[in-house]
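Q: build the 3D model from these lines:
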Amino acid sequence: MNTSNAVPWRDVDAKRIEDMIAVLISRLHPETQRIDGSGGDGGRDVQIPAPDGLVIYEVKSFTRRLEKSQRAQIKRSLKKAKVLKPRVWHLVMPLDMTPGELDWYNEVKETYAFMSDFTRGRTWLDSEMAKHPEIARYYLGDSNAEIVKALKEIGQEKAALANGIDDASARIVSLATRLNEIDPHYKFKFSTNADGDVNFEIIPRYAGAELDRPITIKAKISFPSTVEGTSAATRFRDTLHYGVPGEVLGENIHNISVDAPAGFGGEWTGGRLWLSGIHPPVAGEVDFRLITADSSERILSNIPMRIDERYMGSKGGQLHLMDHSGQFKVTMRTNFETRKSNFNFSLSPKPGVLPAVALPTARFWATMRPGNKFSFTIGTADPVEFFSIDEELLPNGGDYYEFLSALARVQQASGVFFPIPEELTESEERALRQVVRLLDGEKQSGTWSNLVLRITKEGLERWRAVNSDNAAPFKAVSDIILRIAGRELYLGRLERVFESAKVAEWPETNGSDADGILELRIIPGASTACTSRIVQ
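A: Okay, here's the model as predicted:
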């Protein structure tokens, strides 16, 4: 049964039929991947890589009965598809099978369990094509005349302002909707700026649309033999070869010819040209990792990186990576012809980052020094290739790593977390290093000159009874408070043992405060030595 908008399939050449059906499937399933059949499609024209297995759509242009030749073609496609181990294989063609042809198809299906029941014949195609009339209009009709008419109407919409902004907006939206109903490959977005310029954005409707209907640009561009001209020419070649975004000024442009969908093409001179390579899609989050190793390729550091930007050009691609702290960036440019890669590393402090978050990156930079090597990998795979490090990229990188380690350590011990300070005083840095050594269990030795204790009257009398004026060992326990970056961090209890201590002068007991607290000054006796350690 045919619908009123049925496509006259028998009057359409085979190549156009296959293009129309492939575009329809891509529109129904935007996640599809198109297969170029010019070199043999391996038993599939359109495929959908799904988590539970590959889905294949085999497109045939058969419009008449399935004779021996057509049946042989279907079997050949099945044999090729079997190698791919698909979850399901669909046959799509503008032909409804007869009962005899269905019997043959089901017999073949007994051999290839992944074959689906045949449901995508002419009836199904006519129904789906009626829901997407722009596909047939593009391939079989004169959609360009409709486009030109719509664009002319958009250009006349300034007159509509006389009837009010609501009327003008409704008419422009209607015209834009008409344009988006014409082209099966792209959608069109319109916007204006404060100067009254109208901007058009062309957006692919599905993955691979730019291959079905490519946008081509022909340009005559030249650069002067000056320092600026040579630099501009280099940037332009980078754009062509690696897809890096770039701009060509009007003074270098002699002529531009663009063939774009929906009539958005033409020829121009002057102006500015902005170019960017294609952005290859990323299938989910890629576990990209940077690695450093010693001269024997023993791993020193392994940090995860996320893909920030991807570009592809005629000779290779450029990958922009960023660590999870947002401070460390890597640009990797690969020439596919020579199979060689260049790397550019940059580290830019970013406000608001916690020391523990930046610590893996700091460790990586500390190991990026001459004599070591670096590489990259994806997931748990082995490194692709190790590259020698010929120069120290971050002077004093080890000092920065030790500083962040110390800061992360005291934050973890105290439970007080704050971003990396822009700067610390020398006394704060000294105190930080000293506290970390104590947290590591180190017993610190030093000297002292005097100590003031706050003591009760009863305590003073007990002290006098035990020590009198004689020097003796003395132990004191107090809180460890680290004052750093405007914060106070409590880090536990500090025990200090003084080898020899005595009272400098006994205070008057009537000089105590309201709570009966006196100040007792202690000074060294025969020795000024003391030791400190953290206690429970």
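Q: okay, CA-based contacts and neighbour counts for the rest of this
A: Noted.
Q: give the contact list for residue 244.
A: Residues in contact with residue 244 (C-alpha atoms under 8 Å, 6 or more residues apart in numbering) are 238, 276-277, 311-313, 318.
Q: residue 355 now?
A: 404-405, 407-408, 419-420.
Q: make CSV out of those residues and add distance to residue 328 and neighbour count.
A: Below are these laid out as CSV (distance: C-alpha to C-alpha, whole Å; neighbours: other C-alpha atoms under 10 Å):
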residue, distance to residue 328, neighbour count
404, 15, 20
405, 17, 20
407, 19, 25
408, 18, 22
419, 16, 17
420, 15, 20
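Q: out of the residues you listed, the closest to residue 175 would be?
A: Among those, residue 419 lies closest to residue 175 (C-alpha to C-alpha), at 52.5 Å.
Q: in three-state terms, label the closest one for me.
A: Using DSSP: H, G, I helix; E, B strand; the rest coil, the structure places residue 419 in coil.
Q: run this one through as well so I can compare:
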Amino acid sequence: MVRVPWDKLAAESPKVSEALVTMLMLRLRERARAIDGSGGDGGQDLCEHTENGELLIYEEKSFTGRMNQVRRRQVVRSLVSAARHQPDHWDLLVPIDHNPAELRWFEGLREEFPFVRHWRGRSWLDGKFAAHPDLVRYALQESGDYILERIAEARAERDVLLGGLPDYLERASALHARAQEICPHYAVRSTLGSSGQTAVHLTPKAPSPGEQAAIRFVGRIRFPAGDDREEERRRLFEETMRFGGEVELAADNLTGMRLTGPAGLGLEQLSLGGVRITSPRQEVTPPLHGQLVLKRQSGVPLTSLPVTFTEKVTGTEGGTLHGHDVTGVMRVRLRYHLRDRSGALTFSFELDQPVLPQTVVPVLRLIAHSLPGNVMELVLAGANTPGVQALISAGMAPPGWKDNEAQFWADAFDDLGRLQSRTGHYFPLPEDFSRQDVRDVREMIALLDGDENVLTGDTVSVGIESAEALDQLAEAAASLSRVTVGYASLVFALGEHQIDLGPCTEAYTMDEILNMSEARTELAAHGHTTVHMRLARHIPAVRYLGDEPPQ
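A: Down below sits the predicted model:
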């Protein structure tokens, strides 16, 4: 464990020890609200409200040495002030490990102030600083050794690159490491654009930096009136500030603007060519599960789909939950407003990898039932509050889709999934799956169900390999007899996939053989021929699987 030399630092500069304590408190301010101490802090150096609604007050003292009577009286005065706020707990933070007498005095305070909780002393502070060396560097950045090291590095940056790329990478790595030390609140990264412009990325080192660490705009952001693009940028900016997200402001929006923020970053010296504001995404742990339900206004359910929210961003008035449905095809965004407890759902769809046809059916059913006049509701698992519910005013169908098209493709992919299940031949959804493919799939399912397919067309062609078969065919055509033709296998093609349904039979009633003379000549010369026949109009041709007609 690294121990901070409190006594030596306090002897050299009494303010250094106080600065170190203050830097440690900045970590607490990630969850706590800092109190402005100008004119007295009312007994609250730091306070926070827990998730259970308890008020915690932290009292900071930069004392070193021992807790003498004068210092004890100061602590009691702070306790009296803190008692006005009726806290549930009160902790003392001071770089002194108590001795037995000091501990007895501190514990005796609970007789009058029952909310007194912990004495956080030097050993406790040392442990915290060992876990956060960036705070120590930040508080001691004027140390002589630290400055000499930085001077040596600065001289190295101006030297010629003797080692080529390895030398460049080593220097870049050193600069990156130094950049992380200039502020304990933000990680710093920069990139160089194709046109030579430099973009600086500041990312909070914690999910929610404290108020003192926030970056703020000073001045007024301009959005020229009459420009639709600027109006959209204004709307996006306001929504990002209120609910989290990402927005980019151009130089024209920032005329006369400047940024302020934590000391050490030097934001006031920057000339703003543009600003991109991005809310850091926080992981939702554990993930928040829910059910998206569509129903009629009467309450009759139509369809539902499980959804899971895994990330969130926050703003000044609420936040946005990001998630997906159980299939992974649909992205779901829930924007919530804390004050009026309202919410708005937004959906997007993407197929970024091959999926089985059954995967997209639930999402297409949801789109099909998302019609104006129906009701959509999001019910969160385990939540005690009512779900988000709204009357649908506009459908979810992608642009260019016709009425009932979502229902058509849901049924089509459902059929394709059934066909794959019946045949045991599974494959991803073909990219060029057409309406003709939809008809072919339904014909195959009907055949597998034992039904006949009625064949369309006026003519049919049959292969013949013997004179006897040709004579029988000619006799059948003359008497309008029914002719059956068997095939060893019936194969359908769907994209790159071949589906073999096994042996099949086709039955025809012929009106006339169209090429009898040519067929006899070809059969005599080659031992096989193809006969083209015109079908009887009033008796349809049929196809069925196997060699026996369906019952």
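Q: of the contacts of residue 355 of the first structure, closest to residue 352 of the first structure?
A: Looking across the contacts of residue 355 of the first structure and measuring by C-alpha to C-alpha, the closest to residue 352 of the first structure is residue 419, at 5.0 Å.
Q: farthest pair in the contacts of residue 355 of the first structure?
A: Counting by C-alpha to C-alpha, the most remote pair of the contacts of residue 355 of the first structure is 405 and 419, 13.3 Å apart.
Q: which residue lies nearest the spatial centre of the second structure?
A: residue 322 (4.8 Å; C-alpha atoms, centre = their mean).
Q: now do the contacts for that residue.
A: Going by C-alpha under 8 Å, 6+ apart, the list of residues near residue 322 of the second structure reads 309-312, 331-334.
Q: ok, which stretches of the stretch 351-500 of the second structure are helices?
A: Taking DSSP state H, counting those that start in this stretch as the criterion, the stretch 351-500 of the second structure carries its helices at 357-369, 405-423, 435-448, 467-478.
Q: helix, strand, or coil at the residue nearest to the centre of the second structure?
A: strand.
Q: the one 10 residues further on now?
A: For residue 332 of the second structure, the reduced secondary structure class is strand; criterion used: three-state DSSP.
Q: any idea how far it is from residue 353 of the second structure?
A: Residue 332 of the second structure sits at a distance of 18 Å from residue 353 of the second structure (criterion: C-alpha to C-alpha, to the nearest Å).
Q: show me which of the two is the more surrounded one.
A: residue 332 (19 against 7; other C-alpha atoms under 10 Å).
Q: pull the contacting residues for residue 404 of the first structure.
A: Going by C-alpha under 8 Å, 6+ apart, residue 404 of the first structure touches 355-356, 358-359, 362, 420.
Q: still on that earlier bit, looking at the contacts of residue 244 of the first structure, spot the one nearest residue 381 of the first structure.
A: Residue 381 of the first structure has its nearest neighbour among these in residue 318, at 21.3 Å by C-alpha to C-alpha.
Q: hmm, back to that, pick the most deeply packed of the helices of the stretch 351-500 of the second structure.
A: Of all these, helix 357-369 carries the top mean neighbour count, a mean of 21, counting by mean count of other C-alpha atoms under 10 Å.
Q: which part of the first structure matches it?
A: Helix 357-369 of the second structure corresponds to residues 355-367 in the first structure, going by TM-score structural alignment.
Q: run the chain-centre distance for that stretch.
A: 20 Å (C-alpha atoms, centre = their mean, to the nearest Å).
Q: right, I'll leave it there.
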